[in-house]
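Chemist: Return a 3D structure for these sequence lines:
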Amino acid sequence: MPDAHPHPEPSPAHPRPEPFLARTAPEALHDLRARLRATRWPDAPEDAGWSLGTDLAYLRELVTYWAEEFDWPAQEAALARLPRFRVPVGGLGIHYVHARAVAPTGPVLPLVLSHGWPDSFWRYSKVVPLLTDPGAHGADPADAFDVVVPDMPGYGYSDRPTGAPLDSIAVAGLWAELMDVLGYERFGAAGGDVGSHVSRYLALDHPDRVVAVHRTDAGVPRFFGDPAELAPEEHAWLEGGAAWGAAEGAYAAMHRTKPQTAAFGLTDSPAGLAAWIVEKLRSWSDCGGDIERSYTKDEILTNVTLYWLTETIGSSMRMYHANAAIAPAQLSRRVEVPSGFSIFPGDLVRPPRAWLHRVANAVRVTEPERGGHFAPFEEPELYARELRAFFRPYRAAAAS
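Modeler: Prediction:
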């Protein structure tokens, strides 16, 4: 019987994607363990805990596990079970997951998922099978997606730009080209953190191709109009964002202004790299202060080890520098493509509905019961449920 839902073929006008399999040389792991064992530790005030940044006692425990017990080859093999590829796009080699819908019973919606910092395609590694094969996970097979999860340039296994870093607008253009390479004329877009910005610009600059866009945040609050136009809850949102930036935003100020300075130490010291990333995983997740309530040590270290082996901490931070130069006229554009927002309780600064309707054609806004900034990894079932529900009305539009 012919396939009722034939998959599009890559466009012959573009370079053909090549299957990708990461293979870490044993010497790289020997060097990593040697560096971990030779860590020179800072002092910390007694009982400081996490109040001044990464907790010394926890990081010592994590680094010992990383050096002595963590099985990177096993984690690398687990990630290799995802269908992964590389293809030149816009002059850069882009690494991505491309997982096809399994046994769909209706129109298949292509969906490009954009990650943020400090992560990579890792963010969506748990949710891919839930989206491609919902019938095997207790959901409706008609909600199956073709899922594309690219590593942004300078992250993970994608190329690092050798010239000026790319901003979110440029990356959105690359993703539109990538979807063209894969044969998808129309598609959905979703993301969080930096990936929220990329998804937003996909909808803004390619509204003829993006049928709907889903985001887990609305970015850092910035308003360029008359403050008198704002509702009271929007004023509070802006004030809360400013307070969060003053208390928690030092990392972003460094990324925006002098990322190369921090890159030297973070590229040379795996313990330093872990400290930089782990503090954010804990602070931004719905874990009640206990990071291992949201992630196992293996999960934490898989994310950190990806950064270490690909040497991408510096290039990933430089994207903040590029985004800081985006003009206010771009930042203030309203998304008219149908937009959905899932605002998870443990995320950073949670926007009010009035703000979401101001910045986008927000046709669906929900507040799931659990999850934080890394919701696709923290709560993959909840996140998959949110995407299925939001995109359900737009499947036919993508197929037409």
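Chemist: switch to C-alpha atoms for all contacts and neighbour counts from now on
Modeler: Fine.
Chemist: And stretch 152-170, what's buried?
Modeler: By neighbour count on 16 or more other C-alpha atoms under 10 Å, the buried set for stretch 152-170 is 152-160, 165-170.
Chemist: What of stretch 288-304?
Modeler: Buried, per 16+ other C-alpha under 10 Å, within stretch 288-304: 291, 294-295, 297-298, 300-304.
Chemist: do stretch 357-372 as well
Modeler: 357, 359-362, 365, 368, 370-372.
Chemist: ok, residue 262 - contacts?
Modeler: 254, 314 (C-alpha atoms under 8 Å, 6 or more residues apart in numbering).
Chemist: what's the helix or strand for it?
Modeler: In this assignment (DSSP states H and E), residue 262 forms part of helix 259-268.
Chemist: buried sites along that helix?
Modeler: Buried residues in helix 259-268 (16+ other C-alpha under 10 Å): 259-260, 262-263, 266-267.
Chemist: Now show me the structure for the sequence below, then we'll compare the two:
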Amino acid sequence: MPDAPPRPEPFVPQTAPEVLDDLRARLRATRWPDTPEDAGWSLGTDLAYLRELVAYWADEFDWPAQEAALARFPRFRVELGGLGIHFVHVRAAAPAGPVLPLVLSHGWPDSFWRYSKVIPLLTDPGAHGADPADAFDVVVPDMPGYGYSDRPTGPPLDSIAVAGLWAELMDVLGHPRFGAAGGDMGSHVSRYLGLDHPDRVVAVHRTDAGVPVYTGDPADLTPEERAWIEGAGAWGATEGAYAAMHRTKPQTAAFGLTDSPAGLAAWIVEKLRAWSDCDGDVERRFTKDEILTNVTLYWLTGTIGSSMRMYRANAAIAPAQHAGRVEVPSGFSLFPGDVVRPPRAWLERTANVVRVTEPARGGHFAPFEEPELYAEELRTFFRPYRAAAPG
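Modeler: Down below sits the predicted model:
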């Protein structure tokens, strides 16, 4: 008899009170480092701000309320490739035309949390002042080693392998054809969905093109491309220490970050501030509750180490695989606060580009920072491809 196909099961996590008691005790026992006077954020996470955030986390943050708010989304787990994968699956509300299934891939340091604001805008646009005909069936998985998905016990999975899992997931959900979108690590996954599964993917949307990998003759690049690659290298020299650690010795950092919630918050909030369109004030984009919901997901699932190990897996991807050109229709929304924003010449070198826009606001976490703008970017880009993939 053939094996039964994977069957998604409803999933609603509930955190035991004693787990939260342990978290609060650890927060209150934090051993703080010294810092030079007036260092602010120049050396990394600002001590004064983190003290404030940790005090709020210990005494005021209401995780059960945040957990209940996340439970408004239909959530499931299914076994794929020997791993339990957690995902959100929200069907289009009152569709007025062909419904496009859409898989959204998150990045680091986040999870399905990245899309929690934008999901209702995509599944029920008519309730938010947009055209009901632009509704999507939305699928948002947690990557292996992130959020409520299983942590691989063997070698970490790279973006190519995750793209294969997402293609299988969409098949399990009854979506033979679908759109793919993402940013950060999710941009890589969406790219490989287009590269390796062009018969399944109708179009790919990304908010970035990743850090450039180019092994050809620099003379073949445009001046804009060469300047961008040089700029990306300069960014890596000043801002990329985290990525070097993730690629080379992630386990060393994982000990401290898994044991200390204050350390975990410091590791994550510095990136939320540096990569968002916040002009140096992280709470212009994320409230304390929003920051701590993201950080608490990492704490409760113990996934900071496993999430970092994916960088090591991606670093081993062969240059020839980086060089592949995505031939399915591709679109890019380059938000002004994002990092290492690519020139159009590079995008066209690497993908069949049909649309590039530069929204007025937003950064690396655009779906969370500017959900209305991001939703409109997706509605507009995918509109011509709806008929190719009825839900």
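Chemist: Superpose the two chains and report the TM-score.
Modeler: Aligned and superposed, the two chains score 0.99 in TM-score terms (TM-score structural alignment, normalised by the length of the second structure); 389 aligned residues with a C-alpha RMSD of 0.9 Å.
Chemist: Let me know the secondary structure of the aligned partner of residue 147 of the first structure in the second structure.
Modeler: Here residue 147 of the first structure is matched to residue 138 in the second structure, going by TM-score structural alignment. The three-state label for residue 138 of the second structure, taken from DSSP: H, G, I helix; E, B strand; the rest coil, comes out as strand.
Chemist: Who are the contact partners of residue 138 of the second structure?
Modeler: Contact analysis of residue 138 of the second structure by C-alpha under 8 Å, 6+ apart lists 88-92, 101-104, 119, 122-123.
Chemist: let's see it at 6 Å
Modeler: 89-90, 102 (C-alpha atoms under 6 Å, 6 or more residues apart in numbering).
Chemist: Mind telling me what residue 374 of the first structure corresponds to in the second structure?
Modeler: Aligned partner of residue 374 of the first structure by TM-score structural alignment: residue 365.
Chemist: ok, now residue 67 of the first structure?
Modeler: Using TM-score structural alignment, residue 67 of the first structure pairs with residue 58 in the second structure.
Chemist: pretty sure that match is in a helix, no?
Modeler: Yes. Assigned with three-state DSSP, residue 58 of the second structure falls within a helix.
Chemist: so which helix or strand takes in residue 200 of the first structure?
Modeler: Using DSSP H and E, residue 200 of the first structure sits in helix 194-205.
Chemist: now for that helix, which elements pack on it?
Modeler: Applying 3 or more C-alpha pairs under 6 Å, 6 or more residues apart in numbering; DSSP states H and E, one finds that helix 194-205 of the first structure makes contact with helix 168-181.
Chemist: Find out how far the helix it packs on is from the centre of the chain, if you would.
Modeler: Computed by C-alpha atoms, centre = their mean, to the nearest Å, the chain-centroid distance of helix 168-181 of the first structure equals 15 Å.
Chemist: Stretch 47-55 of the first structure now?
Modeler: Centroid displacement of stretch 47-55 of the first structure relative to its chain, using C-alpha atoms, centre = their mean, is 26 Å.
Chemist: again, but for stretch 262-269 of the second structure
Modeler: Per C-alpha atoms, centre = their mean, the centroid offset for stretch 262-269 of the second structure relative to its chain is 17 Å.
Chemist: May I see the buried residues of that stretch?
Modeler: Neighbour counts using 16+ other C-alpha under 10 Å place 262-269 of stretch 262-269 of the second structure among the buried residues.
Chemist: And for stretch 123-138 of the second structure?
Modeler: Judged by neighbour count using 16+ other C-alpha under 10 Å, the buried positions of stretch 123-138 of the second structure are 123-126, 130, 132-138.
Chemist: coming back round to it: which residues touch the helix holding residue 200 of the first structure?
Modeler: 114-116, 168-169, 172, 189-190, 210, 215, 335.
Chemist: Out of those, which end up buried?
Modeler: 114-116, 168-169, 172, 189-190, 210, 215, 335.
Chemist: From those residues, which land in strands?
Modeler: Here DSSP state E is the test, and those give 114, 189-190, 210, 215, 335 as lying in strands.
Chemist: Quickly name whichever of these is closest to residue 350 of the first structure.
Modeler: Distance to residue 350 of the first structure, by C-alpha to C-alpha, is smallest for residue 215 among these, at 12.2 Å.
Chemist: counterpart of that closest one in the second structure?
Modeler: With TM-score structural alignment as the criterion, residue 215 of the first structure matches residue 206.
Chemist: Then residue 235 of the first structure?
Modeler: With TM-score structural alignment defining the correspondence, residue 235 of the first structure maps onto residue 226 in the second structure.
Chemist: so how many other residues sit close to the closest residue to that match other than its chain neighbours?
Modeler: Nearest residue to residue 226 of the second structure, sequence neighbours excluded (C-alpha to C-alpha, 6 or more residues apart in numbering): residue 218, at 7.2 Å. A total of 12 residues lie near residue 218 of the second structure under the criterion other C-alpha atoms under 10 Å.
Chemist: Give me the distance between residue 218 of the second structure and residue 212 of the second structure.
Modeler: Going from residue 218 of the second structure to residue 212 of the second structure by C-alpha to C-alpha, to the nearest Å gives 12 Å.
Chemist: Likewise for residue 231 of the second structure?
Modeler: The separation that residue 231 of the second structure has from residue 212 of the second structure, given C-alpha to C-alpha, amounts to 10 Å.
Chemist: Would you check the span in the first structure matched by stretch 15-23 of the second structure?
Modeler: Using TM-score structural alignment, stretch 15-23 of the second structure pairs with 24-32 in the first structure.
Chemist: on average, how far is the helix or strand harbouring the match of residue 235 of the first structure from the matching bit in the first structure?
Modeler: Assigned by DSSP H and E, residue 226 of the second structure belongs to helix 223-239. Its aligned residues in the first structure lie a mean 0.4 Å from helix 223-239 of the second structure after superposition (mean C-alpha distance after the TM-score superposition for the first structure).
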